[in-house]
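Asker: structure here, sequence nowhere to be found:
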């Protein structure tokens, strides 16, 4: 498994990626993510997740992102988006991608890695808790904020 940058050769495949129908309210599309990566270019770290030659998912981390608004001095890093293809879930790709993003941001000197998620039955909270994320008590856009020490 590996993470790869998005390039002119693979971006159209990235745009085809979709999660399960019951998860579409939990995570934004790759299209929206790439638009955000364009707008927040210096803070976005978008990557495709591959198993061999097969693209199985999309991850976007954020680095030194202003937390509340563009002028905020509270800057954080963490997981902005994780989309695992509907037919590729449950195979360890999400865990691999989060661990790889944590390693990348740790190598840049970061000590905490944040994630937000929709707090509902069938949501990703158990997945993130298994990876060591702990809710902070904050909400962001109605989503639970959790953090993991790197």
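Answerer: Arrived safely. Fair warning: this is a prediction, and the values are worked out from it, not measured in the lab.

Asker: hey, let's count contacts and neighbours off CA atoms from now on
Answerer: Noted.

Asker: would you map the helices across the chain?
Answerer: With DSSP state H, the ranges of helices along the chain come out as 11-16, 30-39, 93-107, 125-130.

Asker: quick one: list the elements packing against the first one.
Answerer: This points to helix 11-16. helix 30-39, strand 54-66 (3 or more CA pairs under 8 Å, 6 or more residues apart in numbering; DSSP states H and E).

Asker: and the comparison structure, right after this:
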């Protein structure tokens, strides 16, 4: 693995992001990438979409939102989705993306980042626990709300 870097989603990377592969069973936990990308068009002021590159190869995608005015606290600084290509999972790509997201949240004076996910075998729960998210509640649809809280 060469040095990972993160860039904004662009016309040059969007096709590769849409073609990121998943491991069997993961598709049930993710809406199509195009749903996450559409958020940029709908909420360009609050949407944060980044692509993880390993050299020149797209290996991951992260979509988040920063909206201090959101009526529900868990939507103010939220990780909406993280995709790491199946062949690149368990190599630190996801942790790298989450670390960069936390850096961005701190720059924006947020004191936490939340994630909402569906629990289940083969789902993202173990990953979110490994990178530091702690469950704090549930949505009305029985999805888990987890958070990473930090000072300043």
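Answerer: Now that the structure is in, tell me what you want to look at. These numbers were taken from a predicted model, which means no experiment stands behind them.

Asker: what's the TM-score here?
Answerer: Scored by TM-score structural alignment, normalised by the length of structure 1, the superposition of the two chains gives a TM-score of 0.88; 146 aligned residues with a CA RMSD of 1.8 Å.

Asker: want to try CSV for the helices and strands packed on helix 11-16 of structure 1, with distance to residue 107 of structure 1 and mean neighbour count as columns?
Answerer: Output for the helices and strands packed on helix 11-16 of structure 1, formatted as CSV (distance: least, CA to CA, whole Å; neighbours: other CA atoms under 10 Å):
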stretch, distance to residue 107 of structure 1, mean neighbour count
helix 30-39, 21, 16
strand 54-66, 12, 21
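
Asker: among the ones you listed, which comes closest to residue 48 of structure 1?
Answerer: Closest to residue 48 of structure 1 of the helices and strands packed on helix 11-16 of structure 1, according to CA to CA: strand 54-66, at 4.5 Å.

Asker: quick one: the closest one to structure 2 mean distance?
Answerer: Superposing on structure 2 and averaging over aligned pairs (mean CA distance after the TM-score superposition for structure 1), strand 54-66 of structure 1 comes out at 1.6 Å.

Asker: what residues does that strand touch?
Answerer: 13-14, 17, 30, 33, 42-50, 72-85, 88, 93, 97, 101, 105 (CA atoms under 8 Å, 6 or more residues apart in numbering).

Asker: burial of residue 91 of structure 2, as a residue count?
Answerer: Neighbours of residue 91 of structure 2 under the rule other CA atoms under 10 Å: 11.

Asker: I meant residue 48 of structure 1, not that one.
Answerer: A count of nearby residues for residue 48 of structure 1, using other CA under 10 Å, gives 24.

Asker: which one in structure 2 is aligned with it?
Answerer: Residue 48 of structure 1 maps onto residue 51 of structure 2 when the alignment is built from TM-score structural alignment.

Asker: name the nearest residue to that match, ignoring sequence neighbours.
Answerer: Residue nearest to residue 51 of structure 2 in three dimensions, not counting chain neighbours: residue 61, with 4.5 Å by CA to CA, 6 or more residues apart in numbering.

Asker: circling back to that earlier point, the match of residue 48 of structure 1 contacts residue 9, doesn't it?
Answerer: Yes: contact criterion CA atoms under 8 Å: residue 51 of structure 2 and residue 9 qualify, at 5.6 Å.

Asker: what's near enough to touch the match of residue 48 of structure 1?
Answerer: Contacts of residue 51 of structure 2 (CA under 8 Å, 6+ apart): 6, 7, 8, 9, 13, 17, 58, 59, 60, 61, 62.
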